[in-house]
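>>> Please work out how this folds:
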Amino acid sequence: PLKEAVAEILAGLTQVILAGIPVVAMNARYDITLLDREAHRFGLDPLPAGPVIDPFVIDKQVDRYRPGKRTLTALCEHYEVRLDGAHSADADAVAACRVAWRQATRYPQLAAMTLDELHTAQVAWAAEQAASLQEYFRKKDPAVVVEGAWPLIPRQRGTNS
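Down below sits the predicted model:
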């Protein structure tokens, strides 16, 4: 049952976070926000705040003008990381960790940061990236809004979402 699965995932990640281990997630904004909404829907405690490492946000910061996709598969190719069994949860998780490690070895400024500094930097980078994308989209549609919050999109007040 979904409630049990969500509770199990939350328990495992909470244990990791409380142990001081960062959560590594490709496009963390999606996964962490989805997990938060499911926790809320089932009346479960949300994930505690802790450092998150997001290879997607980092890559867009350290290599802004590289052409091409920024999918996990594309980042694995770019950072020369083997991706066995793409799109299975375990293979994608291992690949995201390997990409993050390669990013830290390739870009010394990342390796020099503490986990808290890297997390805080990613919050700012994600906001800047969203603002830039919003500016681009608004050339065609002035009403477009691109969410800049990271790693968790806050719930709207007065709603369950």
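
>>> use CA for all of it now, contacts and neighbours both
Fine.

>>> The spatially most central residue of the chain: what's it in contact with?
Central residue check for the chain by C-alpha atoms, centre = their mean: the C-alpha nearest the mean position is that of A28, 1.9 Å away. In this structure, A28 makes contact with 52-54, 150-152, judged by C-alpha atoms under 8 Å, 6 or more residues apart in numbering.

>>> run this one through as well so I can compare:
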Amino acid sequence: MWTQDPWLGFDTETTGISVRSDRIVTAALILRIGGAQPVGPDQERTWLADPGVEIPAQATAVHGITTEHARTHGRPIDEVLEQVTAALVTHWTKGFPVVAFNGSYDVSILDAELRRHGLASLAQRLNGAPMLLIDPLVLDRSVDRYRKGKRTLTSMAPVYGVRASDNAHTAEVDVAMTLDVLAAMVDKHPKLAAMTAEELHSFQVIEHRKWAENFMEFLRRNGKEAHIDPNWPMSEQ
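Predicted structure coming up:
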């Protein structure tokens, strides 16, 4: 069962929300051996990058990293990209899942950054190996579709009995909280654990498309126009 596999939690903090134009500032990976029931201590790696561009004040307000701090203390972005990607690809090629909240954004901006800097893409590095991703946001929209309220990580955590950290929007804190939420979600919804990792990935592809199409129809009925990419996990928005 995938719940007994190693989970590699992944998160980034960036200069904005656009996959096409924004840049990675920090990244974090946390490996939990034994999936939902860790049998050893968490293994954590974090990176601070110099993104090579100004970090907007709005982004700094979220994650606390200024342009000056990133330039002074950050590592070259291509070095960070190579190290983060190598860890992810190694995990994926072993057939294990990566866990990320709103993970489509994180894997998509990582892939876009690789291409921007002339580095091999995720697809090139995986060479056909499956890129198994588990996203608690996609799953929550499916298993608790009609719950009211926001579905941010800090809003969702208490729903599953997980304390929302005061340091949310720090990459490594968000990763740990995401892993805790997924573990609690699996306990609450056993049908998720009954799937293989491959089946769960495919399930999310379908469920994200259904959610995107339904939400766009809702917006249109209310006189609003918005395009939500129905593709998952890779997005170009």
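
>>> Roughly how far does the equivalent of the residue nearest to the centre of the first structure over in the second structure sit from T85 of the second structure?
Matched to the second structure by TM-score structural alignment, A28 of the first structure sits across from G103. G103 of the second structure sits at a distance of 14 Å from T85 of the second structure (criterion: C-alpha to C-alpha, to the nearest Å).

>>> In the second structure, which helix is the longest?
The helix that spans the most residues within the second structure, counting by DSSP state H, is helix 197-221.

>>> any chance you could map the strands in the second structure?
7-14, 24-32, 43-50, 75-76, 98-99, 133-134 (DSSP state E).

>>> How about L10 of the first structure: what's its closest non-neighbour residue?
L47 (6.2 Å; C-alpha to C-alpha, 6 or more residues apart in numbering).

>>> quick one: contacts for the counterpart of R82 of the first structure in the second structure?
Alignment note (TM-score structural alignment): R82 of the first structure maps to R163 of the second structure. The neighbours of R163 of the second structure, taking C-alpha under 8 Å, 6+ apart as the test, are A157.

>>> show me where the first structure has helices.
If DSSP H is used as the criterion, the helices of the first structure fall at 2-18, 28-41, 55-62, 72-78, 89-106, 108-111, 115-137.

>>> possible to save the ones you listed as a markdown table with distance to A143 of the first structure?
A markdown table is the format used below for these (distance: least, C-alpha to C-alpha, whole Å):
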| stretch | distance to A143 of the first structure |
| --- | --- |
| helix 2-18 | 35 |
| helix 28-41 | 22 |
| helix 55-62 | 24 |
| helix 72-78 | 30 |
| helix 89-106 | 34 |
| helix 108-111 | 35 |
| helix 115-137 | 9 |
